[in-house]
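Trainee: Just a sequence and a predicted model for now, questions to come.
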Amino acid sequence: MKLLFVGDTHGTKHLEKVAGFLSQARLTPQDAVIHCGDTGVAWLGEEDEALRFWRALPQKVVFCLGNHENYRWMYSQPRVSRYSALGHDLGGRIFAPLHGQVARLGGRSLWFYPGGYSIDFYFRVPGRNVFHEEMLEPPAARRALNRVLDRTYTDFIVTHDGPRSFVTQHFNFPISQPHDHYWRHLEVPPGGRAHPAFLLDELYSQPQRFGQWFFGHHHQDVAQGKLRCLWQQAALVDTRDGATIIIS
């Protein structure tokens, strides 16, 4: 089985690159596309053009949701169990795992941690296009992280954001906790939501626990060690032998 990992597409804005990836990957219906978040659906609900694109794909499609999603619509969709994980059925062959779920595809394990901090929150309206669900409350975030830390080994880590220390080192900009204005804007007590980058540092410090880690969010193509941030590139992995091909 082949897994095609892709980064942010933001509705239809950056969706064209996926068609190029698919033409090179030559996937079969038994293979899967793994999206690392900011799918940008479904702002128009069932009439959303990007949603129709993803639903029409013959492959399995797995969304690790980001911080530019219509969470109100996403979380209204049926909750199901698929690939040994809990999540939402978004129609077609699209599945969006919940935080901390471990799915199995092609005999491999994949741990998912959706969401991220929206630095553009002040341009967005709470409950309409920015949502509390973009970041978990700290106790729920800890439970999600413990699901992978309690495991001896996980083949693939799939997140929207990356670990803070990796991003700070390789992207040349610091990551800080949400600004006070963020908490006020979303009417959340300060510290009432867990910034994923800080949480993920704990897993990043234990590289023996995972094989490869794919994430998006930062709109750059950067790879170092076991981690790869995807933007204009995609990663095609053969689950039989772990061979990875980078597609541009």
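Mentor: That came through, no problem.
Trainee: switch to C-alpha atoms for all contacts and neighbour counts from now on
Mentor: OK.
Trainee: for the helix ranked longest in the chain, packing partners?
Mentor: Longest helix in the chain, counting residues (DSSP state H): helix 138-149. When contacts are defined as 3 or more Cα pairs under 8 Å, 6 or more residues apart in numbering; DSSP states H and E, helix 138-149 packs onto helix 196-204.
Trainee: Please name every helix or strand in contact with the helix it packs on.
Mentor: Taking 3+ Cα pairs under 8 Å, 6+ apart as the contact cut, helix 196-204 packs with helix 138-149, helix 164-171.
Trainee: Below is structure B, check it against A:
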Amino acid sequence: MRKITFVLFLFVALAAKAQTDLQVLYDAGKGRDYLTTTVEMFKTDNWGSSYFFVDMYYNGANHHPGLAYTEISRCLKFWKGPFSAHIEYNGGLFGVGNSYLPINNAWLAGVDYGWHDKAFSKFLNLKLLYKTIEGKNANSFQITGVWTLNYFKNKLTVSGFADFWREDNVNFTNGNNEPITPTNTKFVFISEPQFWYNATPHLSLGGEVQVASNFSAVNGLKVSPKIGAKWNF
């Protein structure tokens, strides 16, 4: 776990001069009742943009981290226009007893379409990606939408993402965390719309709602609300 913590603080140090935030959220979903922290960074440059986030789920014994997950992506564009090339890596670890097992590595590549309004207060990205999942689906796909919408002179921010992809899974519980007969599924959907009241340029209060289907061994739909705070560096 010390390696995960070191990587987390390394990412924070590298992102010091970028658009970076730390989120602390309490997961109020049924059967969950734990904290999640997220560090994310977005930075543009003359060749496109870079983005990453690191999630830590404190659902282990004595509220230790029971899961760590990261996504790292790069949009490459040295031409004019709304389209860019996109590459991405996903991976992590989850706890089982006193040990940690890997989350299957995934690599993605494809096309990103970006839009913003004249005031740069509203942003939208759509991605069409080829996806390969180590040990599972060598040839798959993912469709992603990402949005940030600011209102009332940036006092209210509505942001989030939605992912839909092909992945062979076996699910063992339903949306109420009840055991079911193991069920095979082939498609996954997850979205996490967030709502923030920006009390100061640095402090935001609000939360998110995770809406997922056939995700994390859960069969069908599961909705998990979270409340918390975000610090914008």
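Mentor: That came through fine. The structure presented is a predicted model; accordingly, all values stated were derived computationally and were not measured.
Trainee: Quick TM-score on the pair, please.
Mentor: The TM-score (TM-score structural alignment, normalised by the length of structure 2) is 0.28; 117 aligned residues with a Cα RMSD of 6.0 Å.
Trainee: coming back round to it: turn the helices and strands packed on helix 196-204 of structure 1 into JSON lines, columns for mean neighbour count.
Mentor: Shown next, in JSON lines, are those (neighbours: other Cα atoms under 10 Å):
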{"stretch": "helix 138-149", "mean neighbour count": "16"}
{"stretch": "helix 164-171", "mean neighbour count": "15"}
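Trainee: and the angle for the longest helix of structure 1 with helix 196-204?
Mentor: Taking axes from the mean of the first three to the mean of the last three Cα atoms, to 10 degrees, one finds helix 138-149 of structure 1 and helix 196-204 inclined to each other by 30 degrees.
Trainee: after helix 138-149 of structure 1 comes which helix or strand?
Mentor: Counting by DSSP states H and E, the element after helix 138-149 of structure 1 in chain order, helix or strand, is strand 154-159.
Trainee: In that next one, which residues are buried?
Mentor: Within strand 154-159 of structure 1, the residues scored as buried using 16 or more other Cα atoms under 10 Å are Thr154, Asp155, Phe156, Ile157, Val158, Thr159.
Trainee: Show me what counts as buried in the helix or strand harbouring Asp112 of structure 2.
Mentor: In this structure, Asp112 of structure 2 sits in strand 99-116 according to DSSP H and E. Neighbour-count burial for strand 99-116 of structure 2, with 16+ other Cα under 10 Å as criterion, is recorded at Ile103, Ala106, Trp107, Leu108, Ala109, Gly110, Val111, Asp112, Tyr113.
Trainee: Same question for stretch 39-47 of structure 2.
Mentor: Of the residues in stretch 39-47 of structure 2, those buried (16+ other Cα under 10 Å) are Val39, Glu40, Met41, Phe42.
Trainee: Verify the contact between the third one and Phe52 for me.
Mentor: Yes: contact criterion Cα atoms under 8 Å: Met41 of structure 2 and Phe52 qualify, at 5.5 Å.
Trainee: quick revisit: so can I have a markdown table of the helices and strands packed on helix 196-204 of structure 1 showing distance to Glu49 of structure 1?
Mentor: Listed next are those as a markdown table, based on distance: least, Cα to Cα, whole Å:
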| stretch | distance to Glu49 of structure 1 |
| --- | --- |
| helix 138-149 | 32 |
| helix 164-171 | 32 |
